[in-house]
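Chemist: With the sequence up front, the predicted model follows.
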Amino acid sequence: MNAHQPAQTSAEWFKSSYSSNNGACVEASRSEHGMAFRDSKNAAGPSLAFSAATARSFIDGVKTGQFTPSS
């Protein structure tokens, strides 16, 4: 994982399909090196960059509920 400051301004960012309309949005960007994620409310702020394999593993974990807090 790499933290970038400021966010990758030349990248094409898109809103995550998991983002809600309540302002809690995550944007993602693909590159030849993997994926980066940032807070849509702070586009000039930091982003987190991951290799393609790490990003895929994280996304698969989100889809299967691996990061859902237990009640």
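Modeler: The structure has been received and is ready for your questions. Residues are numbered from 1 along each chain as shown.

Chemist: C-alpha from now on. contacts and neighbour counts both.
Modeler: Noted.

Chemist: S29 in helix, strand or coil?
Modeler: Following DSSP: H, G, I helix; E, B strand; the rest coil, we place S29 in the strand state.

Chemist: what comes into contact with stretch 10-28?
Modeler: Contacts with stretch 10-28, where a contact means C-alpha atoms under 8 Å, 6 or more residues apart in numbering, come from 29-31, 35-41.

Chemist: one more structure, for comparison:
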Amino acid sequence: MDIQWRKSSYSEQAGNCLELAVVDGHVLVRESDEPDVVVRTTRANLAAFLAGAKAGEFDELL
């Protein structure tokens, strides 16, 4: 299966970025520098996480 990974335009070009793909209705997430480690989640869970990130809920981790 050829997975079409996407990364944010805000990511560094030299790596160190998160990549996402959609396969069979699930969202896959991986780090470009460790491509064999993949997290699978649902669109609803990703939407909830992104809403929290936009609201600043994780800012203390930066």
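Modeler: Structure's in. What do you need? Fair warning: this is a prediction, and the values are worked out from it, not measured in the lab.

Chemist: circling back to that earlier point, what's the farthest-apart pair in the contacts of stretch 10-28 of structure 1?
Modeler: S31 and K41 (21.5 Å; C-alpha to C-alpha).

Chemist: Strands along structure 1, start to end?
Modeler: 2-4, 14-15, 26-31, 34-39, 47-51 (DSSP state E).

Chemist: can you list contacts of the fourth one?
Modeler: The reference is to strand 34-39 of structure 1. 7, 25-30, 45-53, 55.

Chemist: what about 6 Å?
Modeler: Outside strand 34-39 of structure 1, the residues that touch it by C-alpha atoms under 6 Å, 6 or more residues apart in numbering are 26-29, 47-52.
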